[in-house]
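A.B. asks: Provided below for reference: sequence and predicted model.
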Amino acid sequence: MATPIDPTSTAFLLAENRSMPMHVGGLQLFKKPEGAGRGYLREMYEAMLDVDDVAPLFLKHPHRSVRTGAQLVWKPDEQFDIEYHVRHSALPKPGRIRELFDLLGRLHGQRLAWERPLWEAHLIEGLRDGRVAMYTKTHHALVDGVSAMRLLASVLSTDPDERDMPPPWGVHPTRRAPSRAEKAALSEVPLAALRGAMGITAEAAGMPSALVKTIRKGLRNETSALSLHAPRTIFNQDITGSRRFAADDWPVERLRAIGKATGTTINDVVMAMCSGAMRTYLLELGALPDRPLVAMVPVGLNAKQSQIASAEGGNAVGAVMVQMATDLDDPARRLGAIHRSMKDGKEALSSMTPVQILAMSAIGQAPAILTPILKMQGIVRPPYNLIISNVPGPRTTHYWNGAQLLGTYPLSIPINGMALNITCTSYDGNMAFGLTGCRRTVPHLQRLLTYLDDELSALERAAGL
């Protein structure tokens, strides 16, 4: 049975082209259980194929025809082939992380076919240290980053001895089905937001004061929930479909200690690490603009609906625009400026309802989303320079059928005008940074990992640690 696709997901589908695959991805690294034999990887792969029931989220694909009035709808795949979606791969020697990142860059640059459900999973062996890698990608029309992380967590266990656990696409016997009211609440959020952005709901009547205040800040180049000033950088140009990926993680305790010493948050420290790394990177290329870079930081709208999003998919996000203070050469001053910008953005959102937040975000992101749809690259100024997300993950060690999850690293979506995406994920005491960029537009992407590490040390020194 066909079901309508909400406006937010429709926008992700229509914005997609060969240069802009619109899927999010994830890399998970596992340690084999004690006593695992040489055939363990094959057994793990076969267990991922052996699924009695596939969750509905992983069975639907977009479809439109005369019968649907040319409107996009979700349609179940009546010829579902799990072996197409779940694949077994191996790295070439010497099996370093470098070879793994090269493979992920190639896989992440390939579009998902609309005639099939919009996801893939690749189980990858050949790392010389014995770890097992799994790369998954799912179209952003199906899930956002928070939903993807919660979906993964829902099939993991804190018990290393637990077995018979389904993969993320399997129906988990203990997963609670959302009620009819909850489904309606979640599905109505994007539609209500679209109406709110157009000013045709009663709730939009509460918009003017918040809108005027926010636009006034934008005109003064004081970013909060809306950015009207962003300098052009090497990231703000057309991109190709090829991707490069790099990732690493750092102890959350190091970030927390800096925040405690400076009166800032862990997220402020994450942003400051990115700011310092971007400053060093652009200075090295002779491409640092005089004015500070602006980052778009997605925020979830309704914590009460988060468990529903994990099972049902969807995209319920707003955004804060943050000045990155890349024009300042002192790490402490950069952190302070970012803290104030983040605080302004949060205060702006706190005065709005979820519908108004989505409406404001739609206004702020319209140039980024509509520009590729309307083919207006180079005409519309970039509303921001890069996207930085922070997605919380499990706080303790987790396992999948005895295999210990050692780390999880996100891959996200560069778009025309925004060639670099930085997404962070916390897991088991570490903060992982996943950097996804256009292979041609963002040279030497892996150097950013070194600069992130350097900036963390600089922030520690500035905080007196």
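C.D. replies: Good, I have the coordinates.

A.B. asks: alpha carbons only for contacts and neighbour counts from here, please
C.D. replies: Fine.

A.B. asks: ok, now which ones touch the residue most central in space within the chain?
C.D. replies: By CA atoms, centre = their mean, the chain has its centre lying nearest to Gly145, at 4.3 Å. With contact set as CA atoms under 8 Å, 6 or more residues apart in numbering, Gly145 has these partners: Val24, Val391.

A.B. asks: Compute the distance between it and Ile258, please.
C.D. replies: According to CA to CA, to the nearest Å, Gly145 stands 26 Å off from Ile258.

A.B. asks: cool, and Ala210?
C.D. replies: Ala210 sits 33 Å away from Ile258, going by CA to CA.

A.B. asks: And the contacts of the helix or strand hosting Ser457?
C.D. replies: Assigned by DSSP states H and E, Ser457 falls within helix 447-462. Here helix 447-462 makes contact (CA under 8 Å, 6+ apart) with 246-248, 255, 258, 272-274, 276-278, 280-281, 331-332.

A.B. asks: Just the ones of the residues you listed in strands?
C.D. replies: In this view, the contacts of helix 447-462 that belong to strands under DSSP state E are Ala246, Ala247, Asp248.

A.B. asks: looking at the residues you listed, which has the most residues close by?
C.D. replies: Neighbour tally across the ones in strands among the contacts of helix 447-462 (other CA atoms under 10 Å): the maximum, 25 neighbours, falls on Ala246.

A.B. asks: got the contact list for that residue?
C.D. replies: Residues near Ala246 by CA under 8 Å, 6+ apart: Phe101, Gly434, Leu435, Thr436, Leu445, Gln446, Leu449.

A.B. asks: Switch the residues you listed over to TSV; also include secondary structure and neighbour count.
C.D. replies: Output for these, formatted as TSV (DSSP: H, G, I helix; E, B strand; the rest coil; neighbours: other CA atoms under 10 Å):
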residue	secondary structure	neighbour count
Phe101	helix	17
Gly434	strand	26
Leu435	strand	26
Thr436	strand	26
Leu445	coil	18
Gln446	coil	18
Leu449	helix	19
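
A.B. asks: Comparison target, given below:
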Amino acid sequence: MRRLSPLDALFLQRDAPESPRHIASLVLLQPGERPLDYDTLLQLISERLDLVPRYRQVPRPVPGALGLPVWVDDEDFDVSLHVRRSALPRPGTMQALHDLVGRLIARRLDHDRALWELYLIEGLEGGLTALLFKAHQALVDGSHTVDLAQVLLEDSADVRELPHQEWAPRGTPSAVSLALASIRDQVVHPGTILSNSAFRAERLLSRIPMPRPDPARIGALDAPLSRHRRFATASASLDDLRRVRDEHGGTVNDVLLAAIAGALRGWLLTRAEPVSASTSFRAMVPMSVRLKGAEDDSLPTSLGSRVRGHLLSLPVGETNAVVRLHQVSYALKAHRETGDAVAAQTLADLPGFATSTFHAVGARVAENEASRGYQLVVTNVPGPQEPVFMGGQQLHQVYPAIPLTGRRPLAIGITTYQGRAYFGIVADREAVPDVDVLAQCVDEAVEELVETTSPRRRAPRGRKRPEKGGAR
């Protein structure tokens, strides 16, 4: 029986209809020799859950809030309640998929069941199959539990056979035993008293109704959250991003963030929002770092200990795309020169690496630093550049979906995989009804940067150069 960390307990406490605290990931699979059907997926998940036992557990509160909640086995666990099947109406367009994903990520997870869901979405045009993973922020911490997608990834279309044994839940401890265990922990470890006090204070504050803001003062990225979400995607060629990097300096990450700044600028202009030379948005950008004393870039078991929140001012008011890039690159230069930055290729080459786990850790870090007053979260995780597989099907595209919290109606996640950067854009349905316009502005901002490179660096349109390594 393991107790939740103070941060995980706060994630559960802050989970609300307007701000469900789960991380999501949309994966598109190419059709293989044998389509991935629901029964096959259900069997595969059942076998892999042995590797992530917490996916069969639920958080149980301690009576009287005498201590932090504990993880206990779900005596009524039924995998079919978590692995669900859905389909798109013909012709199964990406827009229809975006609409469905927006509805699914808006739904809170049931706290009386294990805190995850997986949707098999069929009927997508081109014969593609989609998988939507949802896992609560209290569940995936990168240390004791990784994202379910991580244990499903394979290096080939051959599905590994893993040893499997029938699972039987351990009995749920009684309320009295939970209370006594909490009291004993506080006697043995007095430091837990502070954590428990903070948790109880958070519970009390969450019951106080917050005043509704003046609608006249609501900015483009400052608005109360509704119970509904929109989702949109964009993508860019890594070759294009590298050409911009080679022409103007910096890193591919700098180019991506400069493109987001340009996209926000274009989006604001389509809304007739005021944009001046000083207009900027504060973005929380979780970044991987090397621990002091580490001899190499190999990551320890706890991914959370290797991610730090970096506050970046996106120069939205700057009219020149190259100057925007230089400003972003200069702002991040200090992080690189400290020697703490971890190379993107190192992350992409991690054995069994799933980008969704790092996005989950990044979102946790961002939420833990909400007091720093940022306006949106941008996570960027480099993935493998060689094909990977799930359930015998080759992974074709992958889009992260970062949760919305506070008064921040927009979040952007980026995953690089097999020669492309995939943007997953989550927005509040009421505050940002035109999220598809923002996605289009991302495409245009990347193109604007590519057009600043010399002709000899540009690849002919319609041709794709082979990938060599990950984004840097």
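C.D. replies: In hand now; what should we look at? Quantities reported herein were computed from a predicted structural model and do not represent experimental measurements.

A.B. asks: Let me see the TM-score of these two.
C.D. replies: In this superposition the chains share a TM-score of 0.73, using TM-score structural alignment, normalised by the length of structure 1; 380 aligned residues with a CA RMSD of 3.4 Å.

A.B. asks: Quick one: map Thr233 of structure 1 onto structure 2.
C.D. replies: Taking TM-score structural alignment, Thr233 of structure 1 has Gly219 as its aligned residue in structure 2.

A.B. asks: picking up where we left off before, for the contacts of Ala246 of structure 1, which pairs are in contact in structure 2 too?
C.D. replies: Retained in structure 2 (both residues aligned by TM-score structural alignment, their matches' CA atoms under 8 Å) from the contacts of Ala246 of structure 1: Phe101, Gly434, Leu435, Thr436, Leu445, Gln446, Leu449.

A.B. asks: from what I can see the fifth one touches Arg244, true?
C.D. replies: When you say that, I think you mean Leu445 of structure 1. Yes. Using CA atoms under 8 Å, Leu445 of structure 1 is in contact with Arg244, at 7.2 Å.

A.B. asks: got any residues that touch both of the two?
C.D. replies: Residues touching both Leu445 of structure 1 and Arg244 (CA under 8 Å, 6+ apart) are Gly437.

A.B. asks: Quick check: the one helix or strand Ser147 of structure 1 maps to compared with structure 2, mean distance?
C.D. replies: Using DSSP H and E, Ser147 of structure 1 falls within helix 145-153. Helix 145-153 of structure 1, aligned to structure 2 and superposed, deviates on average by 7.2 Å (mean CA distance after the TM-score superposition for structure 1).

A.B. asks: And the next helix or strand after that helix, what's buried?
C.D. replies: As assigned by DSSP H and E, the chain's next helix or strand after helix 145-153 of structure 1 is helix 180-197. Of the residues in helix 180-197 of structure 1, Leu186, Ser187, Val189, Pro190, Leu191, Ala192, Ala193, Leu194, Arg195, Gly196, Ala197 count as buried by neighbour count, 16 or more other CA atoms under 10 Å.

A.B. asks: Which other helices and strands does helix 180-197 of structure 1 contact?
C.D. replies: Contacts defined by 3 or more CA pairs under 8 Å, 6 or more residues apart in numbering; DSSP states H and E place helix 180-197 of structure 1 against helix 7-15, helix 306-312, helix 354-374.

A.B. asks: Give me the angle between it and helix 354-374.
C.D. replies: For helix 180-197 of structure 1 against helix 354-374, the angle by axes from the mean of the first three to the mean of the last three CA atoms, to 10 degrees is 60 degrees.

A.B. asks: centre of the chain versus helix 180-197 of structure 1, how much separation?
C.D. replies: Put simply, helix 180-197 of structure 1 sits 21 Å off its chain's centre (CA atoms, centre = their mean, to the nearest Å).

A.B. asks: got the angle between that helix and helix 7-15?
C.D. replies: Calculated by the same axes, to 10 degrees, helix 180-197 of structure 1 forms an angle of 70 degrees with helix 7-15.

A.B. asks: helix or strand right after helix 180-197 of structure 1?
C.D. replies: Downstream of helix 180-197 of structure 1 (by DSSP H and E), the next one is helix 207-219.

A.B. asks: Tell me how far that next one lies from the chain's centre.
C.D. replies: Put simply, helix 207-219 of structure 1 sits 27 Å off its chain's centre (CA atoms, centre = their mean).

A.B. asks: if I look at whatever residue of structure 2 lines up with Tyr399 of structure 1, how far off is Gln30 of structure 2?
C.D. replies: By TM-score structural alignment, Tyr399 of structure 1 lines up with Phe389 in structure 2. As judged by CA to CA, Phe389 of structure 2 and Gln30 of structure 2 stand 9 Å apart.
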